[in-house]
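In: one predicted model, sequence on top.
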Amino acid sequence: MTAVASYLGLSQTELQDQMQSGKSLADAAQAQGKSVSGLEDAMVAAFKTNLDAANTLTPDQRAAAVAEMKSRIDTMVNTAHSPGEGMGAAFGAGMGMHTGTGTGTGTGTGTRTGSGMETTRR
């Protein structure tokens, strides 16, 4: 969430408050006068940086993780969450939303390496 908040010019708390009030990331971007495509680019860039820093994946696994993220990013950005639902680490290397079991580059629900994109607020 750090990269998202930074792109939007918000603190993490301000972004979390917007998400908790039922806004999607796209709503937050539009409210800040930012483009949704720019937001998606910032999210992908942060995800790639985190994957590169993890050093636990092969180049093919990294490429597959990025492709998977790109295939789901519109849903991630446009989905509004009900209060209390939050966002967390169900997407590969620690980025995404709690939507079932998530996806990952390993087995199960993915690896949790923390991309600065994850925040869980309870």
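Out: Sure, I can see it. Since the model is a prediction, treat every value here as computed from it, not as a measurement.

In: okay, CA-based contacts and neighbour counts for the rest of this
Out: OK.

In: pull up the gap between D27 and N50, please.
Out: Between D27 and N50 the computed distance is 25 Å (C-alpha to C-alpha, to the nearest Å).

In: same question, D60
Out: For D60, the distance to N50 (C-alpha to C-alpha) stands at 15 Å.

In: also Y7?
Out: In this structure, Y7 and N50 are 16 Å apart, going by C-alpha to C-alpha.

In: other SSEs contacting the host helix or strand of V77?
Out: Element membership for V77, per DSSP states H and E: helix 59-78. Here helix 59-78 touches helix 25-31, helix 36-54, going by 3 or more C-alpha pairs under 8 Å, 6 or more residues apart in numbering; DSSP states H and E.

In: put this beside the first:
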Amino acid sequence: MRTPNGPRFTPREPPGTDLARYVSERISVDPYRYRGRFTVQAPADVIAARMAPTMAVVEAVGDDVSVLSTGSNSLDELAMWVAQLGVPFQVHEPPELIEHIHALGARLLDAARQVTGE
């Protein structure tokens, strides 16, 4: 057997019991300016099928309720990601996203009114 002669490292304990979740959070939430956390009214497996582990962490909190954590450098992108799921949701963070969604919703309603002539 050959003994490695390169740099050594000190093994450490894993950072938790759910290593897949740990890695997913480090990729999909932590590196971004904004970290979004939402309660969505849908089963976790349905949401997880629509959001890859590199995009979000999905946690079941009930049969038909999930918590979605994701990150982005854009409030618009956070708003659109959660809206495109097509299910009711509640924003928990970041706080500035709530006001941003109000403004985005008003712009979308104005655009729809221009098309329909209301």
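Out: Cool, got the structure. Here the structure is a predicted model, which is why all the values come from computation and not from measurement.

In: what's the TM-score for these two chains?
Out: Remark: TM-score between the superposed chains equals 0.25 [TM-score structural alignment, normalised by the length of structure 2]; 52 aligned residues with a C-alpha RMSD of 4.3 Å.

In: and among the helices and strands packed on helix 59-78 of structure 1, the most buried is which?
Out: Comparing the helices and strands packed on helix 59-78 of structure 1 by mean neighbour count (mean count of other C-alpha atoms under 10 Å), helix 25-31 comes out on top with a mean of 20.

In: which strands or helices does that helix pack on?
Out: Under the contact criterion of 3+ C-alpha pairs under 8 Å, 6+ apart, helix 25-31 of structure 1 touches helix 12-20, helix 36-54, helix 59-78.

In: one more time with 10 Å, if that's ok
Out: Applying 3 or more C-alpha pairs under 10 Å, 6 or more residues apart in numbering; DSSP states H and E, we find helix 25-31 of structure 1 packed against helix 2-8, helix 12-20, helix 36-54, helix 59-78.

In: mind listing what's buried in the first one?
Out: Counting neighbours by 16 or more other C-alpha atoms under 10 Å, one finds that the buried residues in helix 2-8 of structure 1 are 2-5, 7-8.

In: the longest one now?
Out: When neighbours are counted by 16+ other C-alpha under 10 Å, the buried residues of helix 59-78 of structure 1 are found to be 62, 65-66, 68-70, 73, 76-77.

In: likewise for the second one?
Out: When burial is assessed from 16+ other C-alpha under 10 Å, helix 12-20 of structure 1 yields the following buried residues: 12, 15-16, 18-20.

In: give the burial count for E59 of structure 2, as a bare number.
Out: Look at E59 of structure 2: counted by other C-alpha atoms under 10 Å, it has 18 neighbours.
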